[in-house]
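In: predicted model follows, preceded by the sequence.
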Amino acid sequence: MPEIKVPELAETISEGTIAKWLKQPGDYVSKGEYVVELETDKVNVEISSEHEGILAELIVGEGDTVQVGATIAIIHEGETLSTNTEETTDSVEPNDLKKPLVNSTNKNEDIQMKPYERIIASPAARKLAREKGIDLREIPTVDPLGRVRKQDVVQVERKARNQETYATTPVTNQTGQTTAVDEGKSVERIRMSRRRETIANRLVEVQQTAAMLTTFNEVDMSAVMELRKKWKDRFYEENDVRLGYMAFFTKAVVAALKKTPYLNAEIQGNELLIKKYYDIGVAVSTDEGLVVPVIRGADRKNFAELEGDLVELAEKARTNKLSLHELQGGTFTITNGGVFGSLLSTPILNGPQVGILGMHTIQLRPVALDKDRIENRPMMYIALSYDHRIVDGKAAVTFLKKVKELIEDPELLLFGS
């Protein structure tokens, strides 16, 4: 019978995790219709069927890791699903899950079969339920004929494990010592998503391989705020998108990168790859963690185009609709912790990039205008983390000063400074 397999995704992706089955056994599937959502290190991908028919069997369950090219489901070509296309199923006695199963020809086992509540389950489901000590009567199934399959048992076992909140649980503290959570204290054990694992591993890898350093400056946001206030209504009417701060900072970053090209580079072996294009990554927070979609050719786009790209990419990120292309190949990253109220932070590099700009919350602070005058101004701290292996302090300070200059006099951005 036709099979649904994990397709080739990208050179750097060799496996993924089944995030969610969009179809269940017994459902009719059209050719090209999405049947499963696959979570990879970078993005969630929906896999479609290349065949038309009834979804006969799910080979793997949600949460399972699968390799590229692996078979994950079986399609029965036709409009009905006959019983001979399914795994061989047997009636099992619900109270005998932990005992060896026998058939009528086995004279050495003596298990009394009761005439009521006979549960239909596949051999794989029976075996797993017996190993896990799960009563088949407590397992919900989506099979149209009511048969319990292996993935149903896996789902119940995983749910029970995740919802176990009262236990004496070994915990490893920062010193590497193993301690125990006192019995009766509420805890929740949640498996890390593949994306969260990847983020964690890469952040640690960057800190271990790069000579990361952060330098700071502060920006008076008065001019940008006045400009936005003056033009925001007309800008929205003409472009159907709102004028935000990120477009100003993206423009300023591109101009600053042109003055400090080593911040738009990466290390490859014993060589520096200095990039003459400006694909700016913008960090977006999602429920699954931080993702960094990329604005291509940011140096060639006007404010409306930048804001339009930002809105589109942010929406795709939050709905898991980003493509691999939209996440790969950035040359520099901007992250805005200010939207969550962060006053100051040291952003971590998004390898293999060698620079990342951190924006922070806007706060009224007293600013000395001259030796006689002090005035409250809307100020923002900005932070540049950079790889000191190829970027010197002079270049880092020059970059931040350029960003500060352009944000405090945003009309300069109109001349492509």
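Out: Nice, I can see it. This structure is a prediction, so every number in the text was calculated from the model and none was measured.

In: all contacts plus neighbour counts: C-alpha atoms, from now on.
Out: Will do.

In: give the contact list for residue 387.
Out: 210, 211, 212, 213, 349, 354, 355 (C-alpha atoms under 8 Å, 6 or more residues apart in numbering).

In: closest one to residue 342 out of these, please.
Out: Checking the contacts of residue 387 against residue 342 with C-alpha to C-alpha, the nearest one is residue 349 at 17.8 Å.

In: next, count neighbours for the closest one.
Out: 24 (other C-alpha atoms under 10 Å).

In: A further structure is provided below for comparison with the first:
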Amino acid sequence: MGYIVRMPKLGLEMERGELLEWHVDEGDAVSGGETVVEVESEKSVADVDARENGVLLRVYLEAGGTVPPGTPIGIIAPADEDISDLEGEATADLEDQEAEPEAKPQKSAAEPAQASSSTAETAGSTGSSRTDDGGEISASPRARERADELDVDLTTVEGTGYQGAISEDDVEAAADSAGSEEASADDVRASPRAIQRADELGVDLATVEGTGYQGAIGAADVEASAERSDAAGSGGDARTLREERPFDGMRRTIASRLGESYREAVHVTVSREGDAEELLAAAEAADEALETDVSIQDVLLLAVSAALTEHPEFNATFEDDVHRLWEDHNVGVAVDIEQGLIAPVLEDVGGSSLTEIAKNRRELVERATSGEYTMGDLSGGTFTVTNLGVYGVESFDPVINPPQVAILGVGAIAERPVRGANDAPTWRRHLPFDLSFDHRVVDGADAARFLESLVSHVEDPWSLLPGEVPRSASDAGDATATETEMPGRRVTAHNPDGMGGRVEAGSFEWRYDEPEEAGGTETGPTPVDVFLGALASCLSLSIRYQAEKRDVAVGAIDVTAEGAPDRGSVEHIEPTVRLETDADDETIDRIVTIGERGCHVSQLLREDLELDLSWVRV
């Protein structure tokens, strides 16, 4: 039983499909399961197979045409079956479908077509046309196109295809015969229209290189030759074309999506870099300790996921004026393939172990580069990471992948000297980051805080790694590095008796106490004093970092954090920053303001900070 072949829907986001190639010609027999046509969506390529045995009786769409999913592109049926009902259905669907100009859907053979006395009309052409005496001409779409190109009257062409259908080869053979009869005495093969244009433009056909069948000269060849002659004679542009690459398929889709992104999103990019020594050391240690290959990118994805947890507004999409924050960290990993750049999605990075991330990322990239990726691999992303550092790029402005809110660009690792112990210079490797974000949804301060969190995890990624990965020293010249145990944001307060005690943080410790009136010995700082000290030290370092980042010369930085009242609950904190610098007031105000925003201890004062208090019986 016959059926209409339709453009398939390759994924939920598919809007149009392009017909890449018919694997059979109109009139050819096909077997069930045989590939009939190859099509491409915005993201993938697929074959359309015949559902059953039959003949490709009608073709409605030529190679290169694009139409929405569900549009009729052909009819397959037994050779002797009446397909008038199928043709009527296909014709009705095509009339309702507003296809792009390049789609050129063909009308059904059942529709009457007008014809001139010399050639069958090709605009909106049908599978067949009528001759002057009322008979029908059956010709493939490509045959009609070649007839138009070669100025061949289809009524003069003898078809050799199914039921006398005219093929492209039949048209070219007829053009060859006509050209031979009308060519000049030196036996140059040219179409009648080419001979006419050569006479009009004063072009010697013997100097024209034909691009038609078996080197036949067409009118376009004559006109191109005339243009080259004019350019050479006037001293104009005499360029030689090397290659023409049609702007279609996936490349066109990529261009469309990038254009959409820049038209819709308000792109802003902020940049900063982090010390990469610990990241590199962590990746090496994990690669040796775990039963899978671990790269720096895998550990970096852990750091990105940790930053997204702390700043969920970036793990989001923005559609229909709704900012949607997602629980899953589905991170797109940009991959360069022959057709262009795609971003297959690594799902649930936040809920995956480092071993799973490394394994899944490697498999995902392999599917992408081999062309075996699926629509599912490209869907559901909430954030994207693109790395041009592997090509030596130091910084760039990545384009947001809509409807996502942000994309992180990673540049090339660079080694530079920094001030070490006793002011001695030491060489450290640094990793640059460029975060592009949609300013309609998030602000620059939000982006700055995201990068601050990301860099903090990059510079100390060890707490993100599984317990079986031993910590190693990133600086071989630091003899104390392996002897020092960092707190890792884990602090224990011991209170053996009385109103005082001892704080342990890694291999560091200090005392805390209360005033005598509260039952203490007044021999150490109170817990509030300890907190104010943490705030002051955090502010001093954060402001120092901002000054160095902006090349602002600053000497000593003293921060006094004063809480009021003197006793009881703190109702007001007033930090005072003193800097030794010759910078102007505007510059000082900027580095102090941004430094306060980047201070993690200052952020602890947020009203929405979650505190999950628990207890156990000892």
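Out: Perfect, thanks for sending it. Bear in mind that the values here come from a model prediction, so they are computed numbers and not experimental data.

In: before we move on, back to that, neighbour-wise, which of the contacts of residue 387 of structure 1 leads?
Out: Going by other C-alpha under 10 Å, residue 355 tops the contacts of residue 387 of structure 1 with 30 neighbours.

In: can you pull the contacts of that residue?
Out: Counted by C-alpha under 8 Å, 6+ apart, residue 355 of structure 1 has contacts 263, 264, 332, 333, 349, 384, 385, 386, 387.

In: okay, whatever residue of structure 2 lines up with residue 209 of structure 1 and residue 312 of structure 2: tell me how far apart.
Out: Counting by TM-score structural alignment, residue 209 of structure 1 corresponds to residue 264 in structure 2. Counting by C-alpha to C-alpha, to the nearest Å, the gap from residue 264 of structure 2 to residue 312 of structure 2 is 22 Å.

In: swap in residue 223 of structure 2?
Out: Taking C-alpha to C-alpha, one finds residue 223 of structure 2 at 61 Å from residue 312 of structure 2.

In: for residue 355 of structure 2, same thing?
Out: With C-alpha to C-alpha as the criterion, residue 355 of structure 2 and residue 312 of structure 2 are 24 Å apart.

In: now swap in residue 338 of structure 2 and tell me
Out: Following C-alpha to C-alpha, the distance that separates residue 338 of structure 2 from residue 312 of structure 2 is 34 Å.

In: how about residue 414 of structure 2?
Out: 30 Å.

In: same check on residue 95 of structure 2?
Out: 48 Å.

In: does the aligned partner of residue 341 of structure 2 in structure 1 count as helix, strand or coil?
Out: Alignment note: residue 341 of structure 2 maps to residue 290 in structure 1; criterion TM-score structural alignment. Look at residue 290 of structure 1: counting by DSSP: H, G, I helix; E, B strand; the rest coil, its state is strand.

In: ok, residue 290 of structure 1 touching residue 281?
Out: No. Using C-alpha atoms under 8 Å, residue 290 of structure 1 makes no contact with residue 281, being 11.8 Å away.

In: ok, the two, which is more surrounded?
Out: residue 281 (26 against 15).

In: can you give the distance from the helix or strand that contains that one to the centre of its chain?
Out: Assigning secondary structure by DSSP states H and E places residue 281 of structure 1 in strand 280-282. Chain-centre distance of strand 280-282 of structure 1: 16 Å, with C-alpha atoms, centre = their mean, to the nearest Å.

In: same deal with stretch 391-402 of structure 1?
Out: 32 Å.

In: around residue 45 of structure 1, count how many other residues there are.
Out: By the measure other C-alpha under 10 Å, the count of residues near residue 45 of structure 1 is 21.

In: same thing with residue 391 of structure 2?
Out: Neighbours of residue 391 of structure 2 using other C-alpha under 10 Å come to 9.

In: give me the neighbour count for the residue mapped onto residue 409 of structure 2 from structure 1.
Out: Using TM-score structural alignment, the partner of residue 409 of structure 2 in structure 1 is residue 358. If you count neighbours by other C-alpha under 10 Å, residue 358 of structure 1 ends up with 23.

In: surely residue 358 of structure 1 forms part of a strand?
Out: Yes. The assignment for residue 358 of structure 1 (three-state DSSP) places it in a strand.

In: can you pull out the helices in the stretch 351-500 of structure 2?
Out: Using DSSP state H, counting those that start in this stretch, the helices of the stretch 351-500 of structure 2 run over residues 354-370, 444-459.

In: in structure 1, what stretch matches the last one?
Out: Residues 393-408 of structure 1 are matched to helix 444-459 of structure 2 when aligned by TM-score structural alignment.

In: now for the nearest residue to residue 435 of structure 2 once chain neighbours are set aside, how many residues are close by?
Out: Closest residue to residue 435 of structure 2 apart from its sequence neighbours, by C-alpha to C-alpha, 6 or more residues apart in numbering: residue 408 at 4.6 Å. The number of residues packed near residue 408 of structure 2 is 24, by other C-alpha under 10 Å.

In: so residue 408 of structure 2 makes contact with residue 386?
Out: Yes. Proximity of residue 408 of structure 2 to residue 386 meets the contact threshold set by C-alpha under 8 Å, at 6.2 Å.

In: any shared contact partners between the two?
Out: Both residue 408 of structure 2 and residue 386 are contacted by residue 398, under the criterion C-alpha under 8 Å, 6+ apart.

In: could you pull up the residues touching residue 70 of structure 2?
Out: Counting by C-alpha under 8 Å, 6+ apart, residue 70 of structure 2 touches 6, 7, 8, 9.

In: do residue 69 of structure 2 as well
Out: Per C-alpha under 8 Å, 6+ apart, neighbours of residue 69 of structure 2: 6, 7, 8, 9, 14, 15, 16, 17.

In: for the stretch 101-250 of structure 2, what spans make up the helices?
Out: 141-150, 168-182, 192-201, 219-233, 249-264.

In: got a list of what residue 458 of structure 2 touches?
Out: Listed by C-alpha under 8 Å, 6+ apart, the contact partners of residue 458 of structure 2 are 274, 275, 276, 278, 279, 300, 303.

In: apply 10 Å and report the result again.
Out: 273-280, 282, 299-304, 307, 431, 452, 464 (C-alpha atoms under 10 Å, 6 or more residues apart in numbering).

In: and residue 72 of structure 2, by the same measure?
Out: Counted by C-alpha under 10 Å, 6+ apart, residue 72 of structure 2 has contacts 4-8, 59-61, 87, 89-94, 97, 105-106.

In: if you set the cut-off to 8 Å instead, what comes out?
Out: 4, 5, 6, 7, 60, 90, 93, 94.
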